[in-house]
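Colleague: 3D, please:
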Amino acid sequence: MGYRLGIDFGTTFTAAAVHRDGEQVTELVPLGDNRAAVPSVVFVAPDGGMVMGDAAARRAVTDPDRVIREVKRRIGDETPLLIGGLPIEAHTIAACFVRWVVDRVSEREGARPEGLALTHPASWGRHKCALLTSALVEQGIATVRLVPEPAAAAFAYAASRDVPPGAAVGVYDLGGGTFDAAIVRRLPDGGFVLAGRPEGIESLGGVDFDEAVFAHVRAAVGPQWTGLDFDDPLVRTAAAALRRECTEAKEGLSADTEVTIPVMLPGVSMRVRMVRTELEQLVAPAIAETVEALRRACASADVRAQDLAAVLLAGGSSRIPLVAQRVSAELDRPVTVDADPKSVVASGAALSIAPVVVSPVTSPVPERTVVVPAPSSRWSRRGLAITAGIAACLVAVVATASTVGSDLTDSGTPVGSADTSDLPREVVDRAPVGEPGETDPWTGEPYRETTPPGPRRPGAKPAQTTPESLTPAPTTGGDRADQIAGNPPPTQTAPTTGAPGSESNHDGDIVRSSDTPSQTPPPVGESDPPVVSEEPSVPPPDDPPVDSSTEPPPPPPEDPPGETTGETTGETSETP
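Modeller: Got it, this is the predicted structure:
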């Protein structure tokens, strides 16, 4: 199966993606050891051989003098690079790196690509593009299509979203070593074209942010840093490892708010803490320059910011949260960040050379067919669930009604038919008060004693209670006057059994009074004060005590057992 290859040769990382025949999406090719992107690092051996990618980055720890970084920034420079005493031009090293990527992908796919697209900054002129193209021909790559990086990012965006023809899209590409700002327009055939003059800053990118973090760490180390001997290979190796730690700290602050950078140098061992706010303060001036460059690109394309269909953020450094905040606030437009900004340009490059079939419309369509989209399966399942729930509720209601109807009606009588059994049943106990009926009116069963009866005195009978006996007797307030004057409380007489001159209290007990009963209470302070009982009455014992403050009364006449005559009240009460 044929495929097309797109390569994004960046200042710090390089990514590649393939687009196969008959497919709508691209696939990233893993170039690195454990990730798709590979470092754009070249190691030049003493014999002139070159090692690329992760292997070259590992050798930079031991032989940093033979490692070339950020070669993309040197393309177009007339002064060659001097590596181990050997001069090498920058575009030649870049072409060798691209050839290494093509060979690696061809080995993985089993064939050479049918087409090759290579991205470049939008600010490049014809001179730099011609130098790179001639160097690729020397490496055996005769056919290549150079695609501006903003246009490639727009191709990747249009693959997942609908961009109508003529729509303007702003591209903010902040990579590892360069920055590009451009406005692209969608063509009727599905392609993109640059609108106006792209704006770029060639010496601004992620490596500059890495250097700012590295300077922050050097300031934290203090005078000990200046005392290091950088001619010592051990010191140079430790400094290279510290630079890698600073790069990882910058990338980590895009997702976390705080990182710790270990500093392991000869004679220096410490940790430097850094928060996201400190990084934003370091990079804020550079980000402000990029926003102004994007404004200039809009003015060059004669497009207002509010007329942009979208603003795309590409490049690994665009993942810094401050970038999205500033761009969205300055342009008052929502921004779109790809899940993997480092590879979005490579995917767009592969899509830019994919065959596109466009059917131009030469005349108006006489008839329009309106296709109503079918409801999604999610809503269908929801409708079925609601219908099943309603049916279950109806079944439960019918079952409950049937159960209740059969319980309230006789067997054989249909639910809802007129029947005397549907009338309210008699639940009132018509038996006299104090004499319960033989059966419980609620259950229809004989009464059962749930609590065993307590002991009773022989011959005890309940007292007859009348409304008059339940009425409280009036008080004169003498007790309160005695308490205020400091007089002793009145003496209560001991209760006795039935005798002349006695009366019953509210509980049916007999209370001793004077021999000559009187309806009017005696004056306060006399020998026989009125009986005031504040404590609950206590049932009289068999042999009540005799009050020593008064003389013992004469023996009462014998009355029939169980009866006593109350002369003070004129009532007959039964006593035990």
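Colleague: please make it C-alpha for all contacts and neighbour counts, starting now.
Modeller: Fine.
Colleague: strands of the stretch 251-400 of the chain, residue ranges please.
Modeller: With strands called from DSSP state E, counting those that start in this stretch, the stretch 251-400 of the chain shows them at 258-265, 268-275, 310-314, 335-337.
Colleague: most tightly packed of these?
Modeller: Most buried of those by mean neighbour count (mean count of other C-alpha atoms under 10 Å) is strand 310-314; its value is a mean of 24.
Colleague: tell me how many other residues crowd Thr387.
Modeller: 11 (other C-alpha atoms under 10 Å).
Colleague: just to revisit the earlier point, which one of the strands of the stretch 251-400 of the chain lies closest to Pro121?
Modeller: strand 310-314 (12.3 Å; C-alpha to C-alpha).
Colleague: any idea where the helices of this structure begin and end?
Modeller: For the chain, the helices defined by DSSP state H cover 54-59, 90-109, 126-138, 149-160, 206-221, 223-226, 233-252, 276-300, 321-331, 344-352, 377-408, 467-470, 478-485.
Colleague: between the ones you listed, which one is closest to Leu187.
Modeller: So among the helices of the chain, helix 149-160 is nearest, using C-alpha to C-alpha, at 11.3 Å.
Colleague: show me what the longest strand seen in the chain is packed up against.
Modeller: Longest strand in the chain, counting residues (DSSP state E): strand 192-201. Using 3 or more C-alpha pairs under 8 Å, 6 or more residues apart in numbering; DSSP states H and E, the elements in contact with strand 192-201 are helix 149-160, strand 179-186, helix 276-300.
Colleague: following up with a second sequence; could you model it the same way so I can compare the two?
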Amino acid sequence: MPYVLGIHVGATATSAAIARRDGGRWGAATPLPLSSTGHTVPTVLCRVQDGSFVAGEQASRQELTHHEWVVRGFTRQVGDEAPLLVGSEFISAQALVAAVVEWVADTVAHQLGHPAEHITLAHSATWGPFRVHLVRQALAQLGLRDVTLVPEPVAVALDYASKQQVAEQDAVAVANIGGTGFDATVLRRRAPGFEVVGSTLDTDHPSGQDLDDEVFSHLLGEFDEQLDGLDAADPGHRAALAALRGDCTRAKEALSYHPGSTVRIELPGLRTDFAVSRARYEQLAQPHLERVPELLLQAVQSAAVAPEDLTALVLAGGTARTPLLKRLVAERLERTPQVDSAPELVAARGAAASAVSVLSGVNERPESVAETSVLVRVEGPGALDVIDGEPEREAPPRPPVQVEPMYLEPPDEDRQRMFKILKLTAAALLIIGGLVLTIVQTVGGTSAPSSPIQTQQR
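Modeller: Okay, the predicted model is just below:
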């Protein structure tokens, strides 16, 4: 059955979703598992001997033993002049992003038996046209030329609009708490998609990793004396600590659903279970999560939109399911945020919805324009609405401008005739002068030999 593929390459996790076509109709976008353990995989690559890449959990397992061939955290380095060293070769960040897309596309094609009819990539909200162009070039080098790129907030809004009614001109705020940072964007509905209003607010904190670090540090603090003997240079000790931190991340995620969770500690000389309550976790997380409502409010204000004028406020990213975060946002902005049951997958689903729109012919704008619909829009009196680089409505009429024609003196025919006569006269005089000079020289030259003869006669 034909399908389109939506891919979200996040800073720490990658996900995918597909939409199938049954006859002339497209079904809803649904997430597709990329591993045997879940829908998402780590955004990690490992270079293998033949020069290709493996990604996800398989690449993560190589990090402890062959760390020089493993690379992560490259999505924020797209467009940097300095490439990344992977093994013995320098590779640009955009080439690594393209490698992740290729790996996901191949993995999905292997599961479903054939490749997708179209691919849409949801990328970081901070990428501008230059970075998008670099990633597009890197994809083309891998043979992936039919790929649409959309910003992550647009993909999230598209996923929300596929489930809830969003009228034309309605404003939607999207806040994404990713693994390595936070961004907030206000968008306005412009069927069939959305346009960015104002500018995206982006910051490194808070992030999912900040909360992981809090739980991990809390656990290490409880067993500080028992852990003093660990050697960071020992590969076995490093592997045990990495596994423990992963368990802390899973416990943090479980606390979004349950009042408590347990972390299994298996370290040299220490084997036990450590219980973490939601109340304790919220105490650790609150200093970080308290920043989200304030940052979101700044993004709304930068778009010249009042919080009460928002049609929806959507939280995305795995941290969005934290009950404390939803309470803090609701109290500060006085409205209940919308959080999907799987907020870490909404960008991939929205990317798949965008791919459906492309194949359905709804968006007939040129591909190069349609894929960079993140132009900053400034609203104000007399401002011109611009969508994807094209005027959406006619600008207000400008006041009439009167331009006085420059006066040019009409040509004087008598003066021109006189000037021509003077030029011809000067030319004739030059010719006559040249002839006279030539005759004089000739006469003088023929009489010169007679002088000695005359002298001899004397």
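Colleague: hmm, back to that, can I get the helices and strands packed on strand 192-201 of structure 1 in JSON lines with distance to Gly48 of structure 1?
Modeller: Putting these into JSON lines (distance: least, C-alpha to C-alpha, whole Å) gives the following:
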{"stretch": "helix 149-160", "distance to Gly48 of structure 1": "32"}
{"stretch": "strand 179-186", "distance to Gly48 of structure 1": "32"}
{"stretch": "helix 276-300", "distance to Gly48 of structure 1": "38"}
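Colleague: deepest of the ones you listed, which one?
Modeller: Ranked by mean neighbours (mean count of other C-alpha under 10 Å), these are led by strand 179-186, with a mean of 27.
Colleague: equivalent range in structure 2 for that one?
Modeller: Taken onto structure 2 by TM-score structural alignment, strand 179-186 of structure 1 occupies residues 182-189 there.
Colleague: what about the matching stretch, how far off from structure 1?
Modeller: Its matched residues in structure 1 lie on average 1.2 Å from stretch 182-189 of structure 2 after superposition (mean C-alpha distance after the TM-score superposition for structure 1).
Colleague: ok so, going back, closest to Gly76 of structure 1 out of the helices and strands packed on strand 192-201 of structure 1?
Modeller: strand 179-186 (17.0 Å).
Colleague: that closest one vs strand 192-201, what angle?
Modeller: Strand 179-186 of structure 1 and strand 192-201 are oriented at 160 degrees to each other (axes from the mean of the first three to the mean of the last three C-alpha atoms, to 10 degrees).
Colleague: related to what we said a few turns ago, just name the most buried of the helices of structure 1.
Modeller: helix 344-352 (a mean of 31).
Colleague: and it, what does it pack onto?
Modeller: Going by 3+ C-alpha pairs under 8 Å, 6+ apart, helix 344-352 of structure 1 lies up against strand 3-9, strand 13-20, strand 115-120, helix 149-160.
Colleague: can you check which part of structure 2 the third one sits on?
Modeller: Aligned using TM-score structural alignment, strand 115-120 of structure 1 spans residues 118-123 in structure 2.
Colleague: any idea how far that stretch is from the chain center?
Modeller: 11 Å (C-alpha atoms, centre = their mean, to the nearest Å).
Colleague: got it, and stretch 434-441 of structure 2?
Modeller: Offset of stretch 434-441 of structure 2 from its chain centre (C-alpha atoms, centre = their mean): 84 Å.
Colleague: which bit of structure 1 covers that stretch?
Modeller: Going by TM-score structural alignment, stretch 434-441 of structure 2 lines up with nothing in structure 1.
Colleague: to which residue of structure 2 is Ser469 of structure 1 aligned?
Modeller: Using TM-score structural alignment, Ser469 of structure 1 lines up with nothing in structure 2.
Colleague: check the gap between Ser469 of structure 1 and Glu571 of structure 1 for me.
Modeller: As judged by C-alpha to C-alpha, to the nearest Å, Ser469 of structure 1 and Glu571 of structure 1 stand 10 Å apart.
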